[in-house]
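J.: Fold the following, please.
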Amino acid sequence: EREGGKKQKMGQKQSREKLLYQHVVNGNVGGIRTLSTQGASLEWKDKGGRTPLIVASKNSRLYDVARTLIELGANVNAFSKGHQRGTPLHYAAKAGLQETVALLLSHGANPFVKNSKHETPLDVARKNERHAVVREIEGRICYFAGQMREVFGPGFSDASAPQFSSRVIWVVIVPRSSSNPPRRPRLEFVIYPTPQDAEPRKILCLRKCKIKGPNFQQPSSALIIFDKRNKTRYKFTSVTEGDKQQLRRLYNACKGISQVTQALTQVSSEPVAPPLKLPEMASASLYTSSSPCRLSPWMTTRSNICMKSPRLHNNHCSTAESWITPNQSPPHMGSHEEPNIGSPVVQTPERFSAPLSPAPSAPPLTYDDLSSPIPGTQSEASALVVMEDDKLGSSNLCIICWEASVEGACVPCGHMPGCMSCLKEVKVKNGVCPVCRSDIDQVIKLYGV
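T.: The predicted structure is shown next:
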């Protein structure tokens, strides 16, 4: 009798989960909620190894079902074991469901998980030419995204060209894996013909490249990347002649300093999900906009920021060109604010509402010899520089406003990220340390001895 009762209960439980799965297929949100409250598991898998959330994530009609399942606690990183192994994000990316992709990313879906074919969701979206999904995922993880001008001709990019010419391209710098400090992410320099293209024209692994930084004292500055694998040089300048800020942002991103300033445009006319609210201030590298941005919980603080800024820092310049080995350049933990400079604005969804023209997102690198102009050119030996871990992040300026000196510390973590006024504002608004994201109990002022 006991065994029979036990089997009956097991059968009831299994049928309840199958019924929930059927409600998912039929889009019955009410039935899903009812069965969930009765104890039905949200992780039951069908013969193909798909969970209810995976089924909902591959169908545009089931967006509300996917949102309901996530609200009820479904695993957004569940991995199917069928012939098309992958997470819900892989399935949504393949189907080109931008809304569902945004929903999953906003609730912690990891965009770096690889399926059975060793493809990330971004790879899947590119392969299936889902440009809206490509822009969505890149917008969550990129260090830089914007238009640049590529110079090609003899010795650059296309050696067969008889003379030098240029073309406007869309450049995105993205990591291949999540950032786990102190390990530096593997960054890729991705070149698209236009923002409407899903498939890259060229992908450069920055660890396999040498980067020659721009000389901002020259009127026509350029960033040169030498791909050591195929012995090819690439030359990039700003779209607008003489605009050094966009070039500076690209250069900093190549060194692992996030420069995301909402330059991404959403070229698709597909509707998007309503944006989620985030604290007005976060920490580390940049995601600047006049409207809140949405960030995935798995991302480290270096990639997360939503801020506004009172002024630009555009009067700094670099003294000389320098070779930087990307895999030796430490990440910079800092944030900077910037204003709306009245640039032409492209109509975009709220989370990607931003001007296309370049805007500074981090203060330029400072050098000890900037006190006076340096005439002439520097020797070739001085042009070779390898950035060590103690070079970046050594500024004593507040990493929030980049104006006042560091004078406050967060308790109990002990980090000293900024001035007292900024730290007090951070404590009031979101109450977490801008460096480590731990809770702030109090902010104390430090005095030099």
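
J.: okay, CA-based contacts and neighbour counts for the rest of this
T.: OK.

J.: Verify the stated contact: residue 208 with residue 228.
T.: Yes. Proximity of residue 208 to residue 228 meets the contact threshold set by C-alpha atoms under 8 Å, at 6.0 Å.

J.: Return the distance of stretch 59-70 from the chain's centre.
T.: 25 Å (C-alpha atoms, centre = their mean, to the nearest Å).

J.: quick one: contacts of it?
T.: 24-25, 27-29, 32-33, 42, 52-53, 56-57, 76, 92, 95, 97, 99-100, 103, 107 (C-alpha atoms under 8 Å, 6 or more residues apart in numbering).

J.: cool, stretch 264-273 as well?
T.: Counting by C-alpha under 8 Å, 6+ apart, 98-100, 102-103, 131-132, 135, 139, 145-146, 195-196, 346-349, 352-354, 356 sit against stretch 264-273.

J.: Here is a second sequence; please produce its structure as well for comparison:
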Amino acid sequence: MGQMQSKEKLMFNHVRSGNVEGIRALCLEGANLEWMDKEGNTPLILACKKSKLYDVAQTLIELGANVNAHPSAPRDATPLYHAARRGLEKTVKLLLSNGANYDCQTPLQQARYYKYTKVVRAIENHICVFSGWMREFYGPALLGVFAPQLLSRRVWVVIIPTSSIYPKPYKFELVVYASLKDAQPRVVMALRNPHLKEPEEMHPNTSVTIVDNDNKKKSLKLASSIEEGRQQLKWFCDACKGIPQPVRRPPVVVQTVLPSAPPLADYDTEAIEEGPMHYPLSGSTTPSASGGGGNKKDGGSSGQCLICMDAPSDGICVPCGHVAGCMSCLTQIKSHASECPICRANIHQVMKVYRV
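T.: Model prediction:
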């Protein structure tokens, strides 16, 4: 027993010093990756407390460390909790991509409390069923009829589940931020069977009112902030009912595409100005531009952009060859995700095609 314990203590020493090879060697010798010290730290928890130990955290996960390990108390002190509490954006993304739970939203609450904006965006982007710029109406309703633009403000809206293990009925929250620079939301509204005042027809300038069932006096009136926002309003209403959207990525900065330009490592939350990007699922079908029943799967053969659903598809992804959308949308995808929205192959270049 003493010999095993000394192995585990040696493992912690290797973690602190960033000795990746030593960690791998001890793992081959049978060291327990889930052993906890007196403070309740596993090797992975310890690695998630410092940005310089990112490579160590990555190695431990590759070796099979439990990304959701936590001591008996406090219950939510998981690796994700500690990384979010310290604003370690890169480590947070690593944990989320490897199945870290966000139960009770404790990591998100920590990131908001300590105002780690990029960590808040990373967690919400990973778990949200809707995100995008919208217009929030305020002030007297009568004045809103005559001058709606003067009584509305642009806000960033996300809808997120309150648990990584969906209960029945599903529970979601509507969160409103004054801007993407803010880590702390201005409004948080529970969406338990929300009362939605939806219009019968989704016109671009139509608004949707959400009434809080717990507090009938608390309501929000929102409209799309982009032109031709019918689809965004539909996505928003569906998300309020718990229907997730195809993709949960934030908008990205439009960049000029050059053959030699590498993809951006991250998005700049202060530079985002355009409306939200919604990417179709791989292999999803899209109605033809004429509105007929014939669905297309060939990445834009209908002549309509599969992403914004408005512009013609005039951009081709190289080297996969899919005509997947308009140049504007594909440029944004190339600069952020660098993946074809049809086959998920890496995009080396986006080229404009001319239809005859």
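
J.: Any idea what the TM-score is?
T.: In this superposition the chains share a TM-score of 0.71, using TM-score structural alignment, normalised by the length of the second structure; 290 aligned residues with a C-alpha RMSD of 3.6 Å.

J.: Take the contacts of stretch 59-70 of the first structure and keep only those in helices.
T.: Using DSSP state H, the members of the contacts of stretch 59-70 of the first structure that fall in helices are 24-25, 29, 32-33, 52-53, 56-57, 92, 95, 99-100, 103.

J.: Tell me which two of those sit farthest apart.
T.: 33 and 95 (25.8 Å; C-alpha to C-alpha).

J.: out of these two, which sits in the more crowded spot?
T.: More crowded of residue 33 of the first structure and residue 95, by other C-alpha atoms under 10 Å: residue 95, with 20 against 17.

J.: So the more buried one versus residue 121 of the first structure, what's the distance?
T.: 11 Å (C-alpha to C-alpha, to the nearest Å).

J.: Over to residue 253 of the first structure?
T.: From residue 253 of the first structure over to residue 121 of the first structure (counting by C-alpha to C-alpha), the distance is 22 Å.

J.: how many neighbours does residue 231 of the first structure have?
T.: By other C-alpha under 10 Å, 8 other residues sit near residue 231 of the first structure.

J.: Excluding chain neighbours, what is closest to the aligned partner of it in the second structure?
T.: Residue 231 of the first structure maps onto residue 217 of the second structure when the alignment is built from TM-score structural alignment. Spatial nearest neighbour of residue 217 of the second structure, excluding adjacent residues (C-alpha to C-alpha, 6 or more residues apart in numbering): residue 211 at 7.7 Å.

J.: Looks like that neighbour contacts residue 220 (just checking).
T.: Yes. The pair residue 211 of the second structure / residue 220 is scored as a contact, 6.6 Å apart, by C-alpha under 8 Å.

J.: ok, the equivalent of residue 136 of the first structure over in the second structure - contacts?
T.: Correspondence of residue 136 of the first structure to the second structure, assessed by TM-score structural alignment: residue 122. Residues in contact with residue 122 of the second structure, defined by C-alpha under 8 Å, 6+ apart, are 89, 92-93.

J.: From residue 111 of the second structure, how far out is residue 122 of the second structure?
T.: Taken as C-alpha to C-alpha, the span from residue 122 of the second structure to residue 111 of the second structure is 10 Å.

J.: Now do the strands in the second structure.
T.: 130-137, 152-161, 172-177, 187-191, 195-197, 207-211, 219-224, 315-318, 323-325, 349-352 (DSSP state E).

J.: Just to confirm, what residue range of the first structure does the third one align onto?
T.: On the basis of TM-score structural alignment, strand 172-177 of the second structure is assigned to residues 187-192 in the first structure.

J.: I would like the residues contacting the matching stretch, please.
T.: Stretch 187-192 of the first structure is contacted by residues 169-176, 198-207, 254, 256 when judged by C-alpha under 8 Å, 6+ apart.

J.: Just the buried residues from those, in ChimeraX please.
T.: For the buried members of these, the matching ChimeraX selection, counting by 16 or more other C-alpha atoms under 10 Å, is:
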select :169,170,171,172,173,174,175,176,198,199,200,204,205,206,207,254,256
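
J.: Not counting residues beside it along the chain, what's closest to the counterpart of residue 87 of the first structure in the second structure?
T.: Taking TM-score structural alignment, residue 87 of the first structure has residue 78 as its aligned residue in the second structure. Spatial nearest neighbour of residue 78 of the second structure, chain neighbours left out: residue 70 (4.7 Å); criterion: C-alpha to C-alpha, 6+ apart.

J.: quick one: contacts for that neighbour?
T.: Contact analysis of residue 70 of the second structure by C-alpha under 8 Å, 6+ apart lists 40-42, 76-79.

J.: what's the closest of those residues to residue 149 of the second structure?
T.: After measuring these against residue 149 of the second structure - C-alpha to C-alpha - the closest member comes out as residue 76, at 43.6 Å.

J.: What distance do you get for the residue mapped onto residue 10 of the second structure from the first structure to residue 80 of the first structure?
T.: Aligned counterpart of residue 10 of the second structure in the first structure: residue 19 (TM-score structural alignment). Distance from residue 19 of the first structure to residue 80 of the first structure, counting by C-alpha to C-alpha: 20 Å.

J.: the more surrounded of these two?
T.: The residue with more neighbours, out of residue 19 of the first structure and residue 80, is residue 80; 20 against 16, by other C-alpha under 10 Å.

J.: how about that one, what does it touch?
T.: Listed by C-alpha under 8 Å, 6+ apart, the contact set of residue 80 of the first structure reads 48-51, 54, 86-87.

J.: which one is the spatially most central residue of the first structure nearest to, not counting chain neighbours?
T.: Nearest to the mean C-alpha position of the first structure, by C-alpha atoms, centre = their mean, lies residue 141 at 2.1 Å. Spatial nearest neighbour of residue 141 of the first structure, excluding adjacent residues (C-alpha to C-alpha, 6+ apart): residue 174 at 6.3 Å.

J.: Next: residue 50 of the first structure.
T.: Going by C-alpha to C-alpha, 6+ apart, residue 50 of the first structure has residue 80 as its nearest residue, at 5.2 Å.

J.: same check, this time on residue 75 of the first structure
T.: residue 43 (7.3 Å).

J.: which one in the second structure is aligned with the one you found?
T.: Using TM-score structural alignment, residue 43 of the first structure pairs with residue 34 in the second structure.

J.: pretty sure residue 105 of the second structure contacts residue 163?
T.: Yes. The pair residue 105 of the second structure / residue 163 is scored as a contact, 6.9 Å apart, by C-alpha under 8 Å.

J.: what's near enough to touch the aligned residue in the second structure for residue 170 of the first structure?
T.: Counting by TM-score structural alignment, residue 170 of the first structure corresponds to residue 156 in the second structure. Neighbour list for residue 156 of the second structure: 131-134, 176-180 [criterion: C-alpha under 8 Å, 6+ apart].
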